[in-house]
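Trainee: with the sequence up front, the predicted model follows.
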Amino acid sequence: MGSKDETCFAISIIIIIIGLIFIAIVRVIYVVYRTSKPLRPKSPKPLSTLIVLGSGGHTAEMINVLSALQKDRFMPRFYVAAATDNMSLQKARVLEDLLADTNGGKVVSAKFMQIYRSREVGQSYITSIGTTLIAIAHALWLMIKIRPKVILCNGPGTCIPLCVIAFLFKVVGIRWSSVFYVESIARVKRLSLSGLLLYKLCIADQFYVQWPQLQRKYPRAIYVGCLM
C-alpha cells in the first residue's frame, strides 16, 4: 500500500513539474511575441528610465541619444556605469547640470549608480565566474530598487545582466521594462556581442542600428541613420 502511495505521489510531482514547465514556456513565448510588437504608449505619465553608460565611445553616443529625447517624458533618470568607469558618470552629471540650466535652474530627479563588471579586460575566465555571479546579484538588486519602465543601452557589456533580469521580470510578471538598444556607430557590418545576444534572444523591445547594411542583415532591427 505504501509503495502505491509513493508512486501516486511521484506521478503527482511529475505532473506538477511538467505543468509548471509548460506554463513557463507559454509565458516566455508570450513575452517574446509581445516584445516583437510595436510599442504603444499607454499613459502620458513620465517613465522612470534606466540609462546604461559605457567606457570608450558608448557614453558619447548615449549622450547624443539623450539629447533627442523628450526629457519630461523620460524621468526620473537613473544612470548606471561600471564600477571602474567614473568618467561616464561624470559626463552624465554634466549633462544633467546643463539640462537644469536650460530649464531655468529646475533640477530633474537623476541618480548615478555603479555596477560590478562581469569581467575586466585581461581577467582570466576562471576568476570571471565569481565576478559574473557578483555582477548578476548586483544587477538584480539594482533592478529591484529602480524598477524602471524604460531601459536605454548601446553596447557596454554591463547592460547584459540588467536586460536579462528585465526580461525575466516580464516572464514572471514582476515588471514590464521596455528595453531600447541602439547599436554603436562603430558596428558597420556586424553586431557587437551585447547587441547580438539581445537581438538573438529577443530581449530588446526596440533594436536600432546606424548602418543600412546592418538592418538588411538583421531584419528585426530598425535603421535610424547616424546619431553622432
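Mentor: In hand now; what should we look at? Numbering: from 1, shown residues only.
Trainee: contacts, neighbours, all on C-alpha from now
Mentor: Noted.
Trainee: pull the contacting residues for residue 85.
Mentor: 54, 55 (CA atoms under 8 Å, 6 or more residues apart in numbering).
Trainee: do the same with the one 4 residues further on
Mentor: Residue 89 makes contacts with 53, 79, 80, 81, 112, 113, as judged by CA under 8 Å, 6+ apart.
Trainee: pull up the gap between it and residue 17, please.
Mentor: Going from residue 89 to residue 17 by CA to CA, to the nearest Å gives 45 Å.
Trainee: against which helices or strands is the longest helix along the chain packed?
Mentor: Counting residues, the longest helix in the chain under DSSP state H turns out to be helix 2-35. With contacts defined as 3 or more CA pairs under 8 Å, 6 or more residues apart in numbering; DSSP states H and E, the packing partners of helix 2-35 are helix 159-172.
Trainee: second one coming, line it up with the first:
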Amino acid sequence: MIVLGSGGHTAEMIRIVNYLSFENYSPRIYVYADTDSMSIEKVKYLEKNNIDYKIIKIRRSREVHQSYYTSIYNTIYATLESVPHLWRECPELLLCNGPGTCVPLCIIVFLFKVFCITQSTIIFVESFCRVKTLSLTGKILYYIADYQIMQWPYLQKPNNENDKIFYI
C-alpha cells in the first residue's frame, strides 16, 4: 500500500515507486486524499501498462494551513474511515513519505500489529526537503514506523543507536 500526498509528496513517492519491481510488489494499492486530484493522474500515468493496482480515496487528516486543533476531528474521521480499507486489503507493506494522510493509516496498521491482526511493515521516507528537522508526520511516525529513511543523518535523535533508521 502506497500513500500519496499532494504536490511534492506525490512526486517523491512516484520517484520511489519507479524503482520498485512491480512483479515483487503486486498488487499495488495507492491511497490518496479526497481533496487531491493530481495524484490520481500521476498514478494512472505510472501504471499505464499495468492492471494490477488499485486506487483508494480517504479523507485528508489535515488541510494545508489548517490549525492543529481543528485537524483533530478530520484525523479521527480519517482514521475510522481507514479501518475497513486496511482490514479488507491487509497490506504487507505500508509505504509513506510524509503527508498527513498517512498518519491515520499508520496508526491503524500499528494497532493491527499490536493485536496480531496483521504483520504489515511500515516504512516512512522523510521528505527530501526536510534538512534541519523532522516533519510533524516524521515526529509522530518516529515511534510507530518499522523503518524510517532520511536524507540527512543529523535528523536522527541522539543516543538512539538501535533505531531502524536508514540514510540515503
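Mentor: Thanks, I have the structure now. Predicted, not measured: the structure shown is a model, and the values here were computed from it.
Trainee: mind checking the TM-score on these two?
Mentor: Overlay of the two chains. TM-score (TM-score structural alignment, normalised by the length of structure 2): 0.90; 165 aligned residues with a CA RMSD of 1.8 Å.
Trainee: circling back: can you tell me which of the contacts of residue 89 of structure 1 is nearest residue 120 of structure 1?
Mentor: Comparing the contacts of residue 89 of structure 1 against residue 120 of structure 1 with CA to CA picks out residue 81 as the nearest, at 13.5 Å.
Trainee: any idea what the closest one aligns with in structure 2?
Mentor: Structural correspondence for residue 81 of structure 1 with respect to structure 2 (TM-score structural alignment): residue 32.
Trainee: equivalent analysis for residue 113 of structure 1, please.
Mentor: By TM-score structural alignment, residue 113 of structure 1 lines up with residue 56.
Trainee: in a strand, that match, correct?
Mentor: Yes: counting by DSSP: H, G, I helix; E, B strand; the rest coil, residue 56 of structure 2 is located in a strand.
Trainee: can you give me the neighbour number for it?
Mentor: Residues within reach of residue 56 of structure 2, counting by other CA atoms under 10 Å, total 15.
Trainee: swap in residue 150 of structure 2?
Mentor: Around residue 150 of structure 2 there are 23 residues (other CA under 10 Å).
Trainee: that one maps to what in structure 1?
Mentor: Residue pairing (TM-score structural alignment): residue 150 of structure 2 is matched to residue 209 of structure 1.
Trainee: how about the most centrally placed residue in structure 2, what does it touch?
Mentor: Residue closest to the average C-alpha location in structure 2 (CA atoms, centre = their mean): residue 96, at 2.4 Å. By CA under 8 Å, 6+ apart, the contact list for residue 96 of structure 2 reads 2, 3, 4, 13, 102, 122, 123, 124, 125.
Trainee: distance check, the aligned residue in structure 1 for it against residue 176 of structure 1.
Mentor: Aligned counterpart of residue 96 of structure 2 in structure 1: residue 153 (TM-score structural alignment). Look at residue 153 of structure 1 and residue 176 of structure 1: by CA to CA, they are 16 Å apart.
Trainee: and for residue 91 of structure 1, the neighbour number?
Mentor: Using other CA under 10 Å, the number of residues around residue 91 of structure 1 comes to 15.
Trainee: any idea which element it lies in?
Mentor: helix 86-102 (DSSP states H and E).
Trainee: done for today, thanks.
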